[in-house]
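Undergrad: no sequence for this one, just the structure:
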């Protein structure tokens, strides 16, 4: 297939390497396509964290999630340091671990001073097993089970209450239990009614959302909470969505939440925490232009401080819960190329050894990605192809119109920005085994997730005696 690049201009995969946006600006990981340690080594092979990608595939197999520790730590540090720089009150950054929850990732985030936002009992258990202080864990979910609520209370984490059913269940648990459940810490999640430009499945702030109390119920909600001596309501939470580039919706959200604090104070509620959610986007393709981490934090802090000053309210402890902008760019997925199919005058398909089971975002959200050939990173781009997965689904397409050098079976394709919602949403569709994941740093690779085996696939299967042959 003919290249789409202008004649006489030689493009290679090297164009995706990290670079500062300006001479006076630090690299913000969410504005890059590849991890910050990515470079081309002396053999013209892509290297991340000092590790040759082709060597990693030889050692650990493919598909393979490759997580760059330096990029993840840098993003954590930039969030933490920006709040300390721009916010005059106390602050706490939480990692929204639904993006990728595993022991190693939770441990890294916690070691940088971040708390952990969890969305289930399983994510809570993982964070605790990783050694995270439960006082820095916040449990979300729009339909928490009774067992999850009890687990959260017993662990000592904070519960972000989403609805009346959950609130009444908590009251019942605390008032009727004989196990000493006393004053669990709560935040109340409210729906702010703020629209933002992102995929409809990842917008959460509009009024027509399954999440949060309706703001029209504020009076009833605050009246109820003020009478519950068994509950320790410490603050409010809201979230408007994910993969957002606009600054204004977050400024609007901050202003609205300060008004909620004012309303709570009128009911005698001294709420001391304000969680503005997350949602900062990342650069998946060249045309994406998200704000830097520091720019996003600065905008939030300025609005909160100005609104509190106007309303003569003390500054609350300010929390946020980024996920994608912390972890996505830190990871790439390496695949081995297999078959190809050329349809003259239509397209060329190039197939890899994974697909929708390790990255369901393209088929679910029509998400777009960029890719390079790790072992031909410096080769000129000469063709436009469609990267197909190996599943029995016509829609199992990872990337349309991928611009690559000439490919052949055995080449290593690297898809960028796969740290968020790839492993965490992975499946065993067609009974494919889930990939391994390695953490790379200082030229060393450590396994953080073992590759599943065929035996793992049937581990939970039960075969009744009458069906055995």
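TA: Good, I have the coordinates. Note that the structure is predicted; figures quoted are calculated from it, not measured.
Undergrad: hey, let's count contacts and neighbours off CA atoms from now on
TA: Will do.
Undergrad: Quick one: residues contacting residue 298.
TA: The contact partners of residue 298, taken as CA atoms under 8 Å, 6 or more residues apart in numbering, are 82, 83, 86.
Undergrad: ok, which stretches of the stretch 201-350 of the chain are strands?
TA: 232-237, 273-275, 317-320, 331-343, 347-352 (DSSP state E, counting those that start in this stretch).
Undergrad: tell me the most buried of these?
TA: Of all the strands of the stretch 201-350 of the chain, strand 273-275 carries the top mean neighbour count, a mean of 25, counting by mean count of other CA atoms under 10 Å.
Undergrad: Output the contacting helices and strands for that strand.
TA: Contacts defined by 3 or more CA pairs under 8 Å, 6 or more residues apart in numbering; DSSP states H and E place strand 273-275 against strand 232-237, strand 317-320.
Undergrad: Can I get the ones you listed in CSV including distance to residue 269?
TA: Converted to CSV, the helices and strands packed on strand 273-275 look like this (distance: least, CA to CA, whole Å):
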stretch, distance to residue 269
strand 232-237, 8
strand 317-320, 15
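Undergrad: Please name whichever of these is nearest to residue 246.
TA: Taking CA to CA, strand 317-320 is the member of the helices and strands packed on strand 273-275 nearest to residue 246, at 16.5 Å.
Undergrad: chain center to that closest one: distance?
TA: Distance of strand 317-320 from its chain centroid, counting by CA atoms, centre = their mean, to the nearest Å, is 18 Å.
Undergrad: Tell me which other helices or strands that strand touches.
TA: Contacts defined by 3+ CA pairs under 8 Å, 6+ apart place strand 317-320 against strand 91-96, strand 273-275.
Undergrad: For the shortest one, give me every contacting residue.
TA: The list of residues contacting strand 273-275 from outside it, by CA under 8 Å, 6+ apart, reads 187, 234-238, 257, 316-321.
Undergrad: alright, now check it against this:
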């Protein structure tokens, strides 16, 4: 596949980015993922279940790697860090590494998962605004590529830990650029009034750069920017990059050379057919490379090594959430009727609609139907009125208990943010590759939950 096919429709006519590239509607109306019918998946791995199209995820990772390599070939090169917070397992981390990507982690658990998957320490980065001593020690012992610093206090802490271990900590300083982007207040991360980063507008960034240069057990190798999530326009990334490069120029004027710049992630996808089509990786890479060339030309400084951190744009559309329909009922509303379709999961396996008011779509995937469409709302089984999976979607009016229903684009943050609300076990993740099913993460059981109870 080539990069242009990222925008191509899949066989059932849905826009790419909503269903994975290997999701098909068969002649009898049933969906298949990479050649495996969803009914066969559900028989072997009962619902609810995350179903991951492995080739889709690999393809999207490869698309980012190839795009960045091409765009930065005449500069100092580029690294792509897969943002493990979107979804991570040992096998998935290994797949990303096999495609040439690094892994961005934000906790000891994520870092240990990447390492257990066979990713070398120097192919990992460590984020987090409140890292523990254990996390910093692990990062230094594994020789991670960089530790991202969010505050002056953390800078001093990392230096002390590195001194105790007789190590030099390679660090990035995360700067808040004032460039705001993202689909919800909680996922816009470059404004001042939030927990991440060192402010550019108040010159805390200058304090941090100067102090990092003084510390004996810290090596300031880079600056970092992340402006938000689910962003479908390029302007914000370009503006933030310009702010970061101005900080690099200021550091140079102080005699401090910074050789690497991380421009973060947050690249958006399509969750429904109504969403805008975001630029593909090649377009994003070209925009970023143009900003770097302008910086090099105007400053006279050597080109920095660039890194980015896509997560959602690699894994989200690779995965659908497979449910079984239970209760179906019609509810009278001002404009007529709404059909409530209850499934065997809910906000415990996808919190984003409740947390961010995120929109998704859904389809009955176990059969075809000639019935008229009804205005439906897909809801979960939790004791919570906000337990909504899909707020508004047109489903066949003959939807019934036992139907398999799928919600696409759930690979990012679905399993990663899953909970045990109402003591529901978290669903497992099964990958489909070349007609073969592989369980990446098994479903929890009630016994798993009870085993934690130390009565």
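TA: Sure thing, it's come through. Every value quoted in this text rests on a predicted model; they were computed, and no experiment measured them.
Undergrad: Quick check: TM-score for this pair?
TA: In this superposition the chains share a TM-score of 0.93, using TM-score structural alignment, normalised by the length of structure 2; 439 aligned residues with a CA RMSD of 1.7 Å.
Undergrad: Residue 328 of structure 1 matches what in structure 2?
TA: Residue 328 of structure 1 maps onto residue 316 in structure 2, with residues paired by TM-score structural alignment.
Undergrad: got a list of what that match touches?
TA: Residues near residue 316 of structure 2 by CA under 8 Å, 6+ apart: 86, 269, 409, 410, 411, 412.
Undergrad: Of the residues you listed, which pair is most distant in space?
TA: The span of the contacts of residue 316 of structure 2, defined through CA to CA, is set by 86 and 269 at 13.1 Å.
Undergrad: Take the helices and strands packed on strand 317-320 of structure 1 and lay them out in CSV including distance to residue 144 of structure 1.
TA: What follows is these, written out as CSV (distance: least, CA to CA, whole Å):
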stretch, distance to residue 144 of structure 1
strand 91-96, 17
strand 273-275, 19
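Undergrad: Compare those strands and report which one is nearest to residue 300 of structure 1.
TA: Closest to residue 300 of structure 1 of these is strand 273-275 (CA to CA; 10.9 Å).
Undergrad: on that earlier part again, can you select the buried ones among the contacts of residue 298 of structure 1 for me in ChimeraX?
TA: Per 16 or more other CA atoms under 10 Å, the buried members of the contacts of residue 298 of structure 1 correspond to this ChimeraX selection:
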select :82,83,86
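Undergrad: Mind checking which of the contacts of residue 298 of structure 1 are in helices?
TA: In helices, judged by DSSP state H, the following of these are found: 82, 83, 86.
Undergrad: Dump those residues into TSV; add distance to residue 166 of structure 1 as well.
TA: What follows is these, written out as TSV (distance: CA to CA, whole Å):
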residue	distance to residue 166 of structure 1
82	34
83	32
86	35
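Undergrad: now the strands for the stretch 351-469 of structure 1?
TA: Using DSSP E, counting those that start in this stretch, strands in the stretch 351-469 of structure 1 cover 371-373, 383-388, 397-404, 412-415, 436-441, 444-449.
Undergrad: same check, this time on the stretch 1-150 of structure 2
TA: Here the stretch 1-150 of structure 2 has its strands, by DSSP E, counting those that start in this stretch, at 23-25, 31-33, 36-37, 49-53, 78-83, 102-105, 124-126, 146-149.
Undergrad: just to revisit the earlier point, now the two most distant members of the contacts of strand 273-275 of structure 1.
TA: The widest separation within these (CA to CA) is 16.9 Å, between 234 and 321.
Undergrad: As TSV, the contacts of residue 316 of structure 2 with neighbour count and distance to residue 436 of structure 2 would be great.
TA: Output for the contacts of residue 316 of structure 2, formatted as TSV (neighbours: other CA atoms under 10 Å; distance: CA to CA, whole Å):
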residue	neighbour count	distance to residue 436 of structure 2
86	21	24
269	24	27
409	29	21
410	30	21
411	29	19
412	25	22
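Undergrad: Kindly reformat those as a markdown table and extend each row with distance to residue 148 of structure 2.
TA: Shown next, in a markdown table, are those (distance: CA to CA, whole Å):
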| residue | distance to residue 148 of structure 2 |
| --- | --- |
| 86 | 18 |
| 269 | 26 |
| 409 | 29 |
| 410 | 28 |
| 411 | 25 |
| 412 | 22 |
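Undergrad: And residue 156 of structure 2, what's its match in structure 1?
TA: Per TM-score structural alignment, the equivalent position to residue 156 of structure 2 in structure 1 is residue 168.
Undergrad: Give the burial count for that match, as a bare number.
TA: Number of residues near residue 168 of structure 1 (other CA atoms under 10 Å) recorded here: 10.
Undergrad: can you tell me the helix or strand for it?
TA: Residue 168 of structure 1 belongs to helix 164-176 when elements are defined using DSSP states H and E.
Undergrad: quick one: residue 249 of structure 2 from residue 257 of structure 2, how far?
TA: 9 Å (CA to CA, to the nearest Å).
Undergrad: before we move on, what about residue 274 of structure 2?
TA: Per CA to CA, residue 274 of structure 2 is found 46 Å from residue 257 of structure 2.
Undergrad: Between those two, tell me which one has more neighbours.
TA: Using other CA under 10 Å as the criterion, residue 274 of structure 2 and residue 257 rank with residue 257 on top: 18 against 9.
Undergrad: List the contacts of that one.
TA: Shown in contact with residue 257 of structure 2 (CA under 8 Å, 6+ apart): 248, 251.
Undergrad: That one matches what in structure 1?
TA: Taking TM-score structural alignment, the alignment pairs residue 257 of structure 2 with residue 270 from structure 1.
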